[in-house]
Structure formats: C-alpha cells, structure tokens
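1. Kindly generate the corresponding structure for this input.
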Amino acid sequence: MTTRSGQGRGRTDPGLDAIMSERRRLIGLAYRLLGSLAEAEDAVQETYTRWYAMSRQQQDAIESPGAWLTTVASRICLNLLGSARARRETYVGDWIPEPLPERTGWISGRPDGAPADPADRVTLDESLSLAFLVVLESMTPAERVAFILHDVFRHPFAEVAEIVGRSPAACRQLASSARRRIRVARPSATPTAQRAGVVRAFMQAWEAKDIDALVRLLDPDAKATADGGGLAITFLEPIEGGEQIARAWIELARHRPDDMTFHERTVNGQPGLVAQQNGAIVTVFAFQIEGDRIQRIWVVRNPDKLRPWTAD
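-> Purely as a prediction, here's the structure:
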C-alpha cells in the first residue's frame, strides 16, 4: 500500500469521487475471481467497509485509493476462493458460475466513459464467457488471482505479488500455468452471428422435437452440465455425447410445461437461451460453439444464480 505524507490538503473527498468510482471495476474484478455476482458484491461491500472504518487521516495518507481498494478486494476474494472449494464439495450436483444477462456493461472492468484499448476490450470480453469462467474453476486460488489481475486487468507482477503474498517470479509462473489452462477456453473464431444461428437452430429443433436435427448440431463429443444446487430439478450428472444429449433434450421437450417458452438471449456476452415460465426466467442455457457444432451446454436452474435475470 502506497501512502503520502500530509493531510491531503486540497484533495476532494475520496468518498465522493475516486472511491465510489472504483465500485464497478471492483465488482467486475471480484466476479471474475469468484464466479458469483452475489459473492462479488459482498466482497466489494466488505472492501468499502474496511475503507470507511479508517479515519480520514488514514485515508488521506493513501496515495492511490483505487490501488488500495483493488488490493483489499483481491485479498478478500483470495480468502473466499479457499473456503469456496470446501463449500462446493458438499454442493448438490455440479457448480456452474453464475450467468450474467446482457445488460452488464457495468461489469466490464472499466469506469464509465473510460476509453478502451482494443486489446484490453477483447481480453475483458473473453474473460466474461462462461467457458472461460468454468476453466478458472479448475485453477488454484493463487493461479486464478494472478492470472486475472495480470492478464485481464493488466496489473504488473510486482503488485500481484503484494496481493498474493509471493514473489513476482512466482506470480509470473502462476499466471503462465493459468494461461496454459485457459487457452482451451478461448472463444471460437466463429463469428457471433454464426454462433447465434446455431443456437437459434438448436432451439427450433428442440421445440420441434427433431432429434436428427439436434444430433447434427451437436459435436459427437459434446457435453451438457446442469446446476440446480438442490433447489431446482435437473440432471445431476453430466450428459456426454451428442446423441445422448439430443435424446435427453427431446425427453425434456416432451415434459415441458405448456406455459414455458424459450427465448434467445445473450449470456455472459455469448449467444444463449433462457426458459421463461409465468413471466419469470427459470433456466439459462449457455453454449460453447466451434464452427457449426455445439461442444458444451451449461444449464443453470439454481434460482439463487438467476437473481440478475429477475428484472428482465
């Protein structure tokens, strides 16, 4: 933490400018670190609680409030990641990161109005995809924090080292290890419009109960994973194989309630689907697509994870 001497004479109140302007970026950071918007908001709230627990003199001694907030938020997330692993061992079924609806530009990681370098924009957008977040779940907490802070938010390894509690060289190795894992989750070069077309065709074939069309749209080695968290009915074990998934989806179509409708929506920046019933979104479907085939389907039915969708 960097400080300055003196009482901050002439500075505006950081509680009215620099401090609160960091909130969106902090939530964007914490969401990528934790995979949960609810936990991210809690982590950021705790960060601000610690800031306002300091005296004004202590606050004025901090040269960069934004850097201080980032350090504290990252350390809180690092601690939460350690305990999250234990909690998820008792989770009912598979744990999938919380999906985000389209209107989440505020989680881009940049303050409002801040110009974006094209390279940064690509990295930030990629880091929101559900495929990306799922791979992050396979990393150690230290790998995840080092990678997100350095590769996504462009913090130098010297700063990352202070947060993680390791040497810059060790943090460089952590990020390198994470980078190798993440390569497989990079978004497809398939244009967004083409991916959206695949999702639309999947929805139409599903509604028509056309198993042959579904099989053609699914990669032979496709995999479907669901997250109900014990709070909603869904399949507990992943379904592997395009034909097996197609048969399972046909079975779902046969038992679909009359008041349930499907809609194309953007899920974590990628083309996806939602199921709506009685005006409420009850399921979110995210896809990983390569060319004209679906490789992965993530089904989120845990109502606690659908909170960001309730205002749609």
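2. switch to C-alpha atoms for all contacts and neighbour counts from now on
-> Will do.
3. tell me the contacts of residue 37?
-> Remark: with contacts taken as CA atoms under 8 Å, 6 or more residues apart in numbering, residue 37 is in contact with 27, 31, 98.
4. of all the residues you listed, which comes closest to residue 79?
-> Using CA to CA, residue 31 is the member of the contacts of residue 37 that lies nearest residue 79, at 14.2 Å.
5. hang on, isn't the closest one packed against residue 40?
-> Yes. In this structure, residue 31 is within contact of residue 40 by CA atoms under 8 Å, at 5.0 Å.
6. Out of the contacts of residue 37, list just those in helices.
-> Taking DSSP state H as the definition of helices, the contacts of residue 37 contribute 27, 31.
7. Flag every buried residue along stretch 215-226.
-> Counting neighbours by 16 or more other CA atoms under 10 Å, one finds that the buried residues in stretch 215-226 are 215, 216, 217, 218, 219, 220, 222, 223, 224, 225, 226.
8. next up, for comparison:
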Amino acid sequence: MTNDPSEAGDDFLARQFEAHRGRLRAVAYRMLGSTAEADDAVQEAWLRLGRSGAGQIDNLAGWLTTVVGRICLDMLRSRRSRAEEPLDDTPLPAGGAGPEQDALLADSVGVALLVVLDTLTPAERLAFVLHDLFGVPFEEVAAIVGRSPAAARQLASRARRRVQGAPEPEADLALQRQIVDAFLSAAREGDFDGLLRVLDPDVVARTESGVSAGARTVASGAMTYARFGPEGTAALIDGVPGVAVLSEGRPVRALSFTFVRDRIAVIDIALTPERVAALHIEVQ
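-> Next up, the predicted model:
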C-alpha cells in the first residue's frame, strides 16, 4: 500500500481518511507538541488502517482517534524513557501546512499550555487531551491507557489541575470584539471566505455531542448561524467576547471563543439550558 493516501488504490478509503486528517493532526499535535511528530503519528494511523480490514470498522472516526492516541502514547513513553525533549517544529514537507500555519497551530495550543503538558505523565497528557480538548469519553480513554474509566477520569483530573495553573496571555478585548463582530457578520451573510479569515486553520469547535476541527469544516457549521438572525449577538461569555443566541431576550445558546492573535482557535458551544446557565453572559 502506498504511504500517501492521495495516491492509494482504494480511493474511497483514502477519501474517508482525508476527511478525518485535520482532526487527527490536531489531536496528535496537542499530544506531542511537534508538527513533525504529529504528522508521523497520523501517517502511521493511515498505514494501520490499510492493514486493518477497514470494512469491519463501524465507527471510523473513533477507531482513528483511538489508534492515533495509542501511537502518541507510545511515542511519549519512548521519548520519556530516553529523556528526550520534543522535536522543534520545522516546516512540513510539500503538501503540509507550512511554517506560517505551523506557527498558528502552536499558538492555538499556547506555549504555556505546552510547557505544562510536558510536565505530565504520558497517560495524564493523553487523558487530558483526548477528553478535555476533544470530548473523547473516558471509557475510550481507559481502553487506550489500559486502565479503568474511573482511573482515566482521575488522570484527566490531575492533568486539569496542573493545566489550570498555566498563565494566561494578556487579552486585547477590543481586538477580540472586532473578531467576534466579523464572525457574526460573515455567518449572517453566508460569507464562507469571511469566516475563513477569522478562523485559525486548525480551529476546534466543541459541543456536548462532539468535536469538529479545521477551518473549512467549522466554517461550514457556522454558516447555520445565519438562521439566528438578530437573535445572535455579541456578548461577554465569562468575561471574554463571544456570541449569545437569545430567545425572548434571554440567552439560550452561547459560543465561547479562544483567540490567537487575530483568529478564533477554539469555539465552545453551549446548547443545553444547564450549560448556558453555568456561564456568566453579558449581552453587549
């Protein structure tokens, strides 16, 4: 089997894999802190998919996430046993993201967060990244690390306490508000290119039911916000510029943003009354 999915004989399988590549790369980068190692992990997942008999896989997205998680866990353990530092990020080969997008990807995680993640054990890092950043259930995390779901939950909890102590970069609220206004305007007008201009190339969008990654995927989802019309408005969500969707003047949905320079890197979407009620929302 070819190493390049774009040249594979099984075009259908290659297309399926490519549809998940952005998310897998984001998972691997947050696990490993290196774009070169992340791409190696994703490439290895492709090779394993080709050897697996893909027709027997019911949930390809879950299977690929599990495989990438296991590959990254092995790489972290190997690195730790040799007392190695993570590889410095270098420009990707032709067809990769390139140095400019590499820098944005690194910023979307945050130098402070990467430093903290490097202090965690491999199992803690995997549990935190997969569950807290990508919404993977603890039952699936437990299968990867070879522990019970309760133990996986404890791993993520310990990691979370460490991460919450990481320093936050200074926020430019005025710039963030401009980005939110541009996001809302583009979503309302169905301006796909306008959405791409305010989204990080590796943006992650999370809801209670799942995670999507990559600017084009997230922008396609954001186009549905056009139906909110005037009910979608700029707001401060826990003190950070975001979007609130109102019904009879009360917030019923909320989009919380994490910003990198002049881009949106993470969108947390609260859809249930319980999650919305837990947020401090000030409509602008």
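9. quick revisit: how about the buried residues of stretch 215-226 of the first structure, which pair is most distant?
-> Taking CA to CA as the measure, these span a maximum distance of 21.6 Å, between 216 and 226.
10. now the strands: where do they sit in the stretch 201-312 of the first structure?
-> With DSSP state E, counting those that start in this stretch applied, the stretch 201-312 of the first structure shows strands at 218-227, 239-240, 260-267, 270-277, 280-290, 293-300, listed in chain order.
11. now the helices: where do they sit in the stretch 101-250 of the second structure?
-> Along the stretch 101-250 of the second structure, the stretches classed as helices by DSSP state H, counting those that start in this stretch are 111-117, 122-127, 138-145, 149-163, 173-189, 192-198, 215-222.
12. what range in the first structure matches the second one?
-> When you say that, I think you mean helix 122-127 of the second structure. Aligned by TM-score structural alignment, helix 122-127 of the second structure corresponds to residues 141-146 of the first structure.
13. still on that earlier bit, please produce a markdown table containing the helices of the stretch 101-250 of the second structure, extended by distance to residue 275 of the second structure.
-> Written out in a markdown table, the entries for the helices of the stretch 101-250 of the second structure read as follows (distance: least, CA to CA, whole Å):
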| stretch | distance to residue 275 of the second structure |
| --- | --- |
| helix 111-117 | 25 |
| helix 122-127 | 22 |
| helix 138-145 | 20 |
| helix 149-163 | 19 |
| helix 173-189 | 21 |
| helix 192-198 | 25 |
| helix 215-222 | 20 |
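14. Pick the most buried one from those.
-> Highest mean neighbour count of the helices of the stretch 101-250 of the second structure: helix 122-127, a mean of 26 (counted as mean count of other CA atoms under 10 Å).
15. That one against the first structure, how far on average?
-> For helix 122-127 of the second structure, the mean distance from the matching residues in the first structure following superposition reads 0.2 Å, by mean CA distance after the TM-score superposition for the first structure.
16. Does that helix pack against any helices or strands, and if so which?
-> Taking 3 or more CA pairs under 8 Å, 6 or more residues apart in numbering; DSSP states H and E as the contact definition, the neighbouring helices and strands of helix 122-127 of the second structure are helix 60-81, helix 138-145, helix 149-163.
17. Turn these into CSV, columns for distance to residue 277 of the second structure.
-> Putting these into CSV (distance: least, CA to CA, whole Å) gives the following:
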stretch, distance to residue 277 of the second structure
helix 60-81, 30
helix 138-145, 25
helix 149-163, 22
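18. Looking at these, spot the one closest to residue 47 of the second structure.
-> Of those, the one closest to residue 47 of the second structure (CA to CA) turns out to be helix 60-81, at 10.8 Å.
19. What are the buried residues along the closest one?
-> The neighbour-count check on helix 60-81 of the second structure (16+ other CA under 10 Å) flags 60-61, 63-73, 75-76, 79 as buried.
20. Which positions in the first structure sit opposite it in the alignment?
-> When the first structure is aligned by TM-score structural alignment, the counterpart of helix 60-81 of the second structure is residues 65-86.
21. mean offset of the matching stretch relative to the second structure (after superposition)
-> With mean CA distance after the TM-score superposition for the first structure, stretch 65-86 of the first structure averages 0.8 Å from its match.
22. so how far is that stretch from its chain's centroid?
-> If you compare the mean C-alpha spot of stretch 65-86 of the first structure with that of the full chain, they lie 16 Å apart, counting by CA atoms, centre = their mean, to the nearest Å.
23. now do stretch 115-123 of the second structure
-> Chain-centre distance of stretch 115-123 of the second structure: 18 Å, with CA atoms, centre = their mean.
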